[in-house]
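Participant: Predicted model and sequence below, questions to follow.
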Amino acid sequence: MTDAELPLPGVRRKRKPTVKAAPVPSATKPIASIWVDTGVFHLDRPFDYLVTEELSEAAQPGVRVKVRFAAREVDGLVIDRLDATDHDGDLTPIRRVVSSERILTAGVIALIDAVAEEYVGTRWDVARLAIPPRHASTEAEPSRPSVGHEIDRHAAVKHWGAYVAGEAFLARIEAGGGPQAVWHAAPGADWAAELAAAVAVTVDSGRGAVVCLPDATDVARLGAALDRSIGADAYATLLADAGPSARYSEYLRIARGSVKVAIGTRAAAFAPVHDLGLAAIWDDGADTYEEPRTPSPHAREVLRIRAQQAGAALLVGGFATSVEAEHWVTTGTAHPLRASRETIRARLTTRISGATEKDLERDPTARVTRVPREAYEAIRRGLERGPVLIHTPRRGYAPALACGTCRTPARCRTCHGPIRLSGSAEAPTCGWCGAVENPWRCIVCAGTTLRASVIGEARTAEELGRTFPQIPVIISSGTRRVTEIKHRPSIVVATPGAEPLVDGGYAAVVVLDTWLARAAGGLRADEEAVRRWSNAIGLAGAEAEAIIVGDPSDPALQALVRWDQPGFAHREAAARAEAHLPPSASVVTVTGDAGAVDEFLTVAAWPEAVEVYGPTQDGDEWCAVVRAPRSQRDALTTALREVMRVRSARKLDAVKVRVDPADL
């Protein structure tokens, strides 16, 4: 190179522009339809991308990818591979395949799409509920193979002999059918064994099953039953508490087809089980089944949609019957599975002990007798044969106090919060600010004595311990839960949902403070109370007795005596139908700023027969209620989605839309 050819100091030589090679489309199905995490409602639809020959093998439906969208790299899920596209112009190629694991099946993709439509949400929001976060190191490990054993069909069918049409229901599943049933479990039934039997019959027919349960304790109980019926490791367990690695590992076992059965809490409803034959849910009235995150689908409804799409059987069971499940029976959507009256009478004797509402009007102190003599006698008889369960609705020692003279609720002088006792030797303290109120003085009558207006499980256990000094007393509540006890004479004081299990069941069950269990109010107060009482009484063993302390004329308690929770749910459904409330009607709540909610209601093109109430202020937000007949459900959700799309495109203030919330 001569001196004339050398570049001048400080002057950069121009580089020739790099010419990128045009992407080579895949020889087969070069188009990928992808759900993209756009973050906005009006772009909630699949987008077409080019699949290059390099990524063709990995970019299969159900895998995670990275794509270019709006000048940034975002996450995507491949939902289909196509031969052509209706997009004008060149398609952007997929940037990369994050993982070749097919985490979604075609059935789950269709389910996510339907749930998003039903609950007015985006596909990506629903997919986020369905798919656990990726754990890269877990994908490199092979899935644990299924270790099942030969299924005893006759033993499985025998479990359902106590139910009218129970064996016929299993026969339909075995034949490849998709019956839908609402199962009212008999008192004292080993529901886990019965549910495991239905799963076993489904697996024996060559199909898979998904089962949702309220919490980890119930999942563990069903898991133990499945170990006996289909074999250890023949199913996967999906629990959020298991941790990212363990949860994703179990999810991959299902997605890879290593197992045909998935059990878990509400997220298990989306488990990618291949060739689904049974979708089941136990205790569907539990509040843990309603997803708190947008768009808040209910696990029962997700399983209903999934069973219909897959042609699978649907089984909704519990000791109590939810209003929604009974509505399905009434409308002919599902068949009832119930034990005969003879079976129920042979298993359990239930009585009501307590003051009627008229008695309380004459003598308000009649409620002070929390444990009547009849209940004490039942406890004594039960202790001769085994453990006795005392069901009380509140935890703590004395969570609510009142003046011993005028009965005015005791309040804190500093913040006006409730005064409570945490133990017999403790000073009264405020439940809000923690201030010690010793001495305490009533602001109405200047009295200095306190009485417990509400008694918790700790005080109840203390009183029963003094009455039965030779008997061990076990306390189980949300903060100190006991999962299982031995079958020996003992008194178990438990709050709702924390009742320990015992082989052979309890010899007696006493339900206290029934008035307090319904004091919370709300649309589902009575239904929730009956559900909790039924779950406690359902733990009774053979030939046990149950005592319910409450008003003998109360229809809810009468339903427990007859073990007719479906009848109670039927009456609740009829009352709600008269008030045009779910499940006979569809109700939507729209929550947000006052201006945003008002604008939302004004812009919407509502179908006929829609009623709009509000908006009214609810704390810092405003809320409106939109109501429509059940027949207008699809038209209502279509109108809601259209408003959401328009508002999203115009970048207006966001509102939260909830379809058929569990409570208003």
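Facilitator: Done, it's in. Numbering: from 1, shown residues only.
Participant: contacts, neighbours, all on C-alpha from now
Facilitator: Fine.
Participant: Next, the contact list for Arg134, please.
Facilitator: Listed by CA atoms under 8 Å, 6 or more residues apart in numbering, the contact set of Arg134 reads Tyr248.
Participant: let me redo that: Ala197
Facilitator: By CA under 8 Å, 6+ apart, the contact list for Ala197 reads 155-157, 159, 229.
Participant: Mind telling me what element it is part of?
Facilitator: Counting by DSSP states H and E, the element that carries Ala197 is helix 191-204.
Participant: quick one: buried residues of that helix?
Facilitator: Neighbour-count burial for helix 191-204, counted by 16 or more other CA atoms under 10 Å, picks out 191-204.
Participant: what element comes up after that helix heading to the C-terminus?
Facilitator: strand 208-212.
Participant: what's next to that following strand, contact-wise?
Facilitator: Identification of contacts with strand 208-212 by CA under 8 Å, 6+ apart yields 199, 202-203, 260-266, 268-269, 271, 273-282, 299.
Participant: alright, now check it against this:
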Amino acid sequence: MSARRVARVLIDSPLPQLDRLFDYDIPPELVDAAVPGVRVKVPLRSLGRVVDGYLVEVGEAADAERPLSALDVVVSPARVLPERLYRVARRVADRAAGSASDVLRLVIPRRMVRAEKAWAAAPAPAAPEVAPETLRWAQEVLGAYPGLTSALAAGERLAVDAPPRPLTLPDGTVIGAWAVLLCAAAVSTLAQGHSAVLVVPDHRDQEQLAAALAAHLPGDAVVRDDARRPAPARYAAYLRVLADAPCVVIGNRSAVYSPAARTGLVAIWNDGDPLLGEPLSPGVHARDAALVRQELEGGALLFAGHTRTTDVERLVAVGWVRDVPAVRRQSPRVVLSAPADGLAQARIPSQAFAAVREALTTGPVLVQVARPGYAPVVVCADCRRPARCVHCTGPLRVRSARRLPECSWCGRAATGWRCGHCEGSGLRLASAGSERTADELGRAFPNTRVIVADADHPVTQVEGRPALVVATRGAEPLADGGYRAVLLLDGDRMLLAEDLRIGEFCLRWWSDAAALVAPGAPVHLVGVTGPVARALATWTQPAYARSELAERAPLKMPPAVRVASLEGSPASVSQALETLRAEVPGLAPDAVIGPARQPGEDPPLDRALVRFEYAQGSVVCRSLRASVVADAVRGRRPRRGGPGRPTLRVRVDVPDPDL
């Protein structure tokens, strides 16, 4: 008698108690179609309906007499969940006390029938060929970092500081030198018959990377994995990645899971950008997912940036990632400028003002500001307290020079406004956004073209002729030939933000802007002193990351330790913490912070933080996940009448703990 064959299915559901493999009988008519990786529909008794899932594996039943439900249908013959992707998703979810289905939901696009039919009818893609001259070019670019080529081939974990300069391609497209570096690493990997996955924060970075790759590789060798693309195009690209032919995948944070064939390189650009942190459950940063994937699959892992995050620097310090310095250190010319006293140049010191005037005779000048708009902050003219809306208490702002202040929340004009503190009726503009700065500079530099670049006015590239480009942080356009000067304003305001990593953020914003300057041109940082300013002036960002890490270690702040947050009903949080202390005896006495009652929540909601060492990660996450499942099972039947009980929510690796 032959063994009983069963299909082990992962249910596509956000319910934590369903985060395991369920056994189903395979009907005779589905034996040939029920192969690992396909989409299926299965009955679920607890929900009383048919649900979607993925057939993970086909095996033998442990108990031949146990009655099992049967597969309902195989949705598609496409094997969209290869075994390598499931292993990564399972490990990432376990590390974050989350569900594997939540991870897969970020990776696998929804099915598009027409795109799938076109994929099934088309021949399998051929392996792309790398021309010998292209490979020589890539080796020459990588040669600027001694040992980088051999380290990539050996599958090491590496950190490099990208060259801080812009480059112009033969077709006139301006890109950062970092994109050329990642392109060369991908070309070298593809020449060895392996795929490369390049992960960048946003679409602007993707365009630069795509332009660099288009100059050296055929179009069919590059696959874009971008959630902004139309659903059929994204699904077609995902099906191409599943082929045996290697390719180069470029995309945003979810691309780090891309199941490309024989992946030999995963590269992450600018891992300190918050856009690489996944906001959806289980909230795993692309950097951490890449580390898990490299440990499981092998291949090289490359972290590149103009700055070094404390997370990567910690990995370098413990020997898990190797720092590869360049043969020749490159850095822009940074000048620390003190604020001026003059009224006309209140935000710009005379030295920086003169540098801008001189630079405008030859080309564009970049001025970076903290916030968009005209006047994002308005205060009472008498007591200097922030002005609030009399209707909803929202903050007031001014959109343009000729408009009344209005509420940022409800949009009502502040007519007849009076201060709730001193009864004053006058208002004062306390800040200057990108548009107000552009107006002021336009008056200071008459007959000069002024360009505003922010979220409302997106600009990706400017010409090499004279112009003042006023941009918010992260929205700076590239300039043909590089900017002839860069002026960094509002640095003191940026550093006042209440964030554990604000120093890292500011150094990254300023370094990325400084990397857009032409060779030898000045970069003026206005009104900032201290360690962050010195790190920018000396271009020693890794040293700053080391000092930050050393300061956080005795305080037990991330990334020196891992931090998990628990949020739920008071009883659920208390029970989870009690279970955690019982199952992790090595937990430090001060590991738990809280619980603290969250204001304005009905029913009551508590939040607590748990700090733990990296070596304790697996047992802590296992305990927290078990508590989430137990709480979800207890709360399946809500109480009659009144609000429902909040479920326990856990998030691991919180970057900035704040009760």
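Facilitator: The structure has been received and is ready for your questions. Only a predicted model underlies this, so the values are computations on that prediction, with no experimental measurement involved.
Participant: In CSV, list the buried residues of helix 191-204 of the first structure along with distance to Ala334 of the first structure.
Facilitator: Output for those, formatted as CSV (distance: CA to CA, whole Å):
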residue, distance to Ala334 of the first structure
Trp191, 20
Ala192, 21
Ala193, 22
Glu194, 19
Leu195, 17
Ala196, 21
Ala197, 20
Ala198, 17
Val199, 19
Ala200, 22
Val201, 20
Thr202, 19
Val203, 22
Asp204, 24
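Participant: Grab the longest helix from the second structure for me.
Facilitator: For the second structure, the helix that runs over the most residues, judged by DSSP state H, is helix 617-634.
Participant: Packing partners of the helix or strand just after that helix?
Facilitator: Downstream of helix 617-634 of the second structure, the next assigned helix or strand under DSSP H and E is strand 649-652. Applying 3 or more CA pairs under 8 Å, 6 or more residues apart in numbering; DSSP states H and E, one finds that strand 649-652 of the second structure contacts strand 562-568, helix 617-634.
Participant: Need the winner for burial among the ones you listed.
Facilitator: The highest mean neighbour count among those, using mean count of other CA atoms under 10 Å, belongs to strand 562-568: a mean of 23.
Participant: what range in the first structure does that strand sit on?
Facilitator: Under TM-score structural alignment, the match for strand 562-568 of the second structure in the first structure covers residues 586-592.
Participant: Also stretch 281-292 of the second structure?
Facilitator: Going by TM-score structural alignment: stretch 281-292 of the second structure matches residues 294-305.
Participant: Of all the helices and strands packed on strand 649-652 of the second structure, which one is nearest Gln575 of the second structure?
Facilitator: Closest to Gln575 of the second structure of these is helix 617-634 (CA to CA; 7.9 Å).
Participant: Just the buried subset of the contacts of Ala197 of the first structure, please.
Facilitator: Judged by 16+ other CA under 10 Å, buried ones among the contacts of Ala197 of the first structure: 156-157, 159, 229.
Participant: Export the residues you listed as TSV, with columns for distance to Ala334 of the first structure.
Facilitator: As requested, those are arranged in TSV below (distance: CA to CA, whole Å):
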residue	distance to Ala334 of the first structure
Ala156	22
Val157	20
His159	21
Ser229	26
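Participant: Arg96 of the first structure: which of the residues you listed is nearest?
Facilitator: Looking across those and measuring by CA to CA, the closest to Arg96 of the first structure is Ser229, at 43.5 Å.
Participant: Next, the buried residues of stretch 539-557 of the first structure.
Facilitator: 539-542, 544-552, 556-557.
Participant: how far does that stretch sit from the chain's center?
Facilitator: Between the centre of stretch 539-557 of the first structure and the centre of its chain there are 26 Å (CA atoms, centre = their mean, to the nearest Å).
Participant: could you measure the aligned residue in the first structure for Gly305 of the second structure against Val203 of the first structure, distance?
Facilitator: For Gly305 of the second structure, the aligned residue in the first structure is Gly318 (criterion: TM-score structural alignment). For Gly318 of the first structure, the distance to Val203 of the first structure equals 22 Å [CA to CA, to the nearest Å].
Participant: Break down the stretch 501-650 of the second structure into its helices, ranges please.
Facilitator: Ranges of helices within the stretch 501-650 of the second structure are 502-514, 531-538, 541-552, 570-583, 617-634, based on DSSP state H, counting those that start in this stretch.
Participant: Enumerate every residue touching the spatially most central residue of the first structure.
Facilitator: With distances taken as CA atoms, centre = their mean, the residue of the first structure nearest its centroid is Tyr289 (0.9 Å). Tyr289 of the first structure makes contact with 214, 265-266, 298-300, according to CA under 8 Å, 6+ apart.
Participant: now Ala3 of the second structure
Facilitator: By CA under 8 Å, 6+ apart, the residues touching Ala3 of the second structure are 60-61, 64.
Participant: which among these end up buried?
Facilitator: Ala61.
Participant: Just give me the closest of the contacts of Ala3 of the second structure to Val80 of the second structure.
Facilitator: Glu60 (22.7 Å).
Participant: What is the equivalent residue in the first structure for Val249 of the second structure?
Facilitator: That one, Val249 of the second structure, aligns with Ala262 by TM-score structural alignment.
Participant: Give the other helices and strands that the helix or strand that match falls within contacts.
Facilitator: For Ala262 of the first structure, the element it lies in under DSSP H and E is strand 261-264. Applying 3+ CA pairs under 8 Å, 6+ apart, we find strand 261-264 of the first structure packed against strand 208-212, helix 216-229, strand 236-238.
Participant: a markdown table please, covering these and showing distance to Pro179 of the first structure.
Facilitator: Converted to a markdown table, those look like this (distance: least, CA to CA, whole Å):
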| stretch | distance to Pro179 of the first structure |
| --- | --- |
| strand 208-212 | 14 |
| helix 216-229 | 22 |
| strand 236-238 | 24 |
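Participant: for the longest strand seen in the second structure, the distance to its chain's centre please.
Facilitator: Under DSSP state E, the strand in the second structure containing the largest number of residues is strand 49-60. Its chain's average C-alpha position is 31 Å from that of strand 49-60 of the second structure, according to CA atoms, centre = their mean.
Participant: Just give the number of residues close to the corresponding residue of the second structure for Thr479 of the first structure.
Facilitator: Residue pairing (TM-score structural alignment): Thr479 of the first structure is matched to Asp456 of the second structure. Per other CA atoms under 10 Å, the neighbour tally for Asp456 of the second structure reads 9.
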